[in-house]
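Undergrad: structural data only, the sequence is not supplied:
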């Protein structure tokens, strides 16, 4: 009889145990031969083997596990995480749906870098069937970064260094900016440059937004950075060199859909036929000429002035002499503490009429009064002074809710189409 290598104490106990379980030694061998890389625990699980101590512990609900490993968290980071949890604990699924999640991971090119166990006959150590191939220095690894949103997974980017730094992360973002739209469609704009504020104005302290997306021209950008949409046009990513803005009438509500931005086309779903285009008087802001702003009662101004269309302004802003005249005709009273024209929440006001390029654009009462909370209502106009330079008026959300604005970058003009929304 040829002597082989002695069996290990663990395998000895399993062999003894298998007799008690009615399982043959051949079954263990067959399983190991079929899969040389199988580990003892897998044999035990597949054949239902065990020893009395193990059975006793398992019957008591005590199983063997590897201890979980987690990074050590400093008191500073622990407090920061708790503060984060408290701040966002009340967020609903709509708000979380606006978040892009990202992480990086290291992938070994040749699998597990640690020891690999194999079951083989004693004399066949170098049989190719039982060898785990290796490469110099372990075969190396790669690190990749990826992201996803509620709607779809984002791109995967290879990181050429072994660790993630703030500079690398910023560089990745500069190359993977994506506008994720309806139905999971996205507009990915390579080489986009982000700016990070070093100091936040108190005007934004309670603002629910997390940043500003510049939609005007490069001439206004800090350090001449090309705005994302213009960059997309330069790279041929849009069907047409323009975008359309449709805003819904939702008041001061948060966590609801506020409208639709359509990049590269005129929005024909939410907007009617284009009424007219107006040539820009300055390709800095979206600046153009307005012939007059009046009410159905005749107040206001018939003087032609430069105005801008601005999606980031909630009201209509202009010289106080004119806003006072409009407010008086509409029934509002100036509240100096708020800088607004207060009005009864149940009021119905006359139409406000903007004349642009000879066309009259009417803003109805529903878009001229808003409830700012605690039953405080005001007209959607406010006094604003540019200091004698630049445009005289800002045409914000009341106008854009009434008429979709079509920002034609390629032809340096702005178009208007009646909103299909009924309010």
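TA: Ah, there it is. Just so you know, these numbers come straight off a predicted model, no measurement behind them.
Undergrad: okay, CA-based contacts and neighbour counts for the rest of this
TA: Will do.
Undergrad: so who does residue 377 touch?
TA: 342-345, 369-371 (C-alpha atoms under 8 Å, 6 or more residues apart in numbering).
Undergrad: ok, it to residue 166 distance?
TA: Distance of residue 377 to residue 166, computed by C-alpha to C-alpha, to the nearest Å: 45 Å.
Undergrad: ok, second structure coming up, stack it against the first:
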């Protein structure tokens, strides 16, 4: 990917960030056919790839978001109806029950501690606890190769090209997979982690990562976030999760 940093005014609803720095991509690969025009980074300031000041911090500094210790954003994802992102607040209409707050492992990253991953009351991954990145920039559930391969075997997924497929007739009988975070179980039924492609074939949303880390690491992307409303609370360095409506 090749690009430059430029400055311009950015509007999000009624919020306006003037002289906002952002990266303009001049040449890229791997984004063909994707139905969006760019990526809106919501990381901590020390984690920006280009060194540009993130838009949330810019909005707060300019007084566009005036609430003290506001959540960075609240996120609601829905595959059919579209998604909603809120800056500086939480809309209670988008979730059921109470928000469960999870502290970040360290300030500067959206990593939390995950207790375990289970299926049919048996631990299938994260057996000694692990790191989980609640990641709006990832589409799938991504984990270490050996553990993801084990999940594929358990749900009898078979490879075809880069994807692993299951029989569509079996989706209703596949078990839920439960992610336990801060003592709370977050259940993903098969209809959430199995998708159907344009040819009517059913494939799993579990993918392998190959980066090395001293601690087992998982990325909880859109597959997880479509089911659970999420609040990224910069003021208190924590993430809130609740069942999306």
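TA: Received it, and whenever you're ready, just let me know what you need. Just so we're clear, the structure is a prediction, and the values are computed from it rather than from any experiment.
Undergrad: quick one: what's aligned to residue 85 of structure 2 in structure 1?
TA: In structure 1, the residue paired with residue 85 of structure 2 is residue 261, using TM-score structural alignment.
Undergrad: which residues are contacting the helix or strand hosting that match?
TA: Assigned by DSSP states H and E, residue 261 of structure 1 belongs to strand 259-263. Residues outside strand 259-263 of structure 1 that contact it (C-alpha under 8 Å, 6+ apart) are 229, 238, 242-248.
Undergrad: matching residues in structure 1 for the longest strand seen in structure 2?
TA: Determined from DSSP state E, the single longest strand within structure 2 is strand 15-27. Counting by TM-score structural alignment, strand 15-27 of structure 2 pairs with residues 187-199 of structure 1.
Undergrad: just the buried residues of that stretch, please?
TA: By neighbour count on 16 or more other C-alpha atoms under 10 Å, the buried set for stretch 187-199 of structure 1 is 187-194.
Undergrad: in a markdown table, list these along with distance to residue 107 of structure 1.
TA: A markdown table is the format used below for those (distance: C-alpha to C-alpha, whole Å):
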| residue | distance to residue 107 of structure 1 |
| --- | --- |
| 187 | 29 |
| 188 | 26 |
| 189 | 27 |
| 190 | 25 |
| 191 | 26 |
| 192 | 28 |
| 193 | 29 |
| 194 | 29 |
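Undergrad: looking at the residues you listed, which is nearest residue 101 of structure 1?
TA: residue 188 (16.2 Å; C-alpha to C-alpha).
Undergrad: once aligned to structure 1, how far is the longest strand of structure 2 on average?
TA: Here the mean offset of strand 15-27 of structure 2 against structure 1 after fitting is 1.8 Å, by mean C-alpha distance after the TM-score superposition for structure 1.
Undergrad: check which helix or strand residue 82 of structure 1 maps to.
TA: Residue 82 of structure 1 is part of helix 75-88, with elements assigned from DSSP H and E.
Undergrad: which residues in structure 2 does that helix match up with?
TA: For helix 75-88 of structure 1, there is no aligned range in structure 2, judged by TM-score structural alignment.
Undergrad: just give me how far that helix sits from the chain centre.
TA: Centre-to-centre, helix 75-88 of structure 1 and its host chain are 21 Å apart (C-alpha atoms, centre = their mean, to the nearest Å).
Undergrad: give me the next element, helix or strand, following that helix.
TA: That would be, after helix 75-88 of structure 1 and using DSSP H and E, helix 93-96.
Undergrad: buried ones in that next one?
TA: Buried-residue list, helix 93-96 of structure 1, by 16+ other C-alpha under 10 Å: empty.
Undergrad: try stretch 9-16 of structure 2
TA: residue 16.
Undergrad: and if you look at stretch 279-289 of structure 1?
TA: 279-283, 285-289.
Undergrad: go on, stretch 183-190 of structure 2?
TA: 186-190.
Undergrad: please apply the same query to stretch 59-72 of structure 2.
TA: By neighbour count on 16+ other C-alpha under 10 Å, the buried set for stretch 59-72 of structure 2 is 59-60, 64-65, 70-72.
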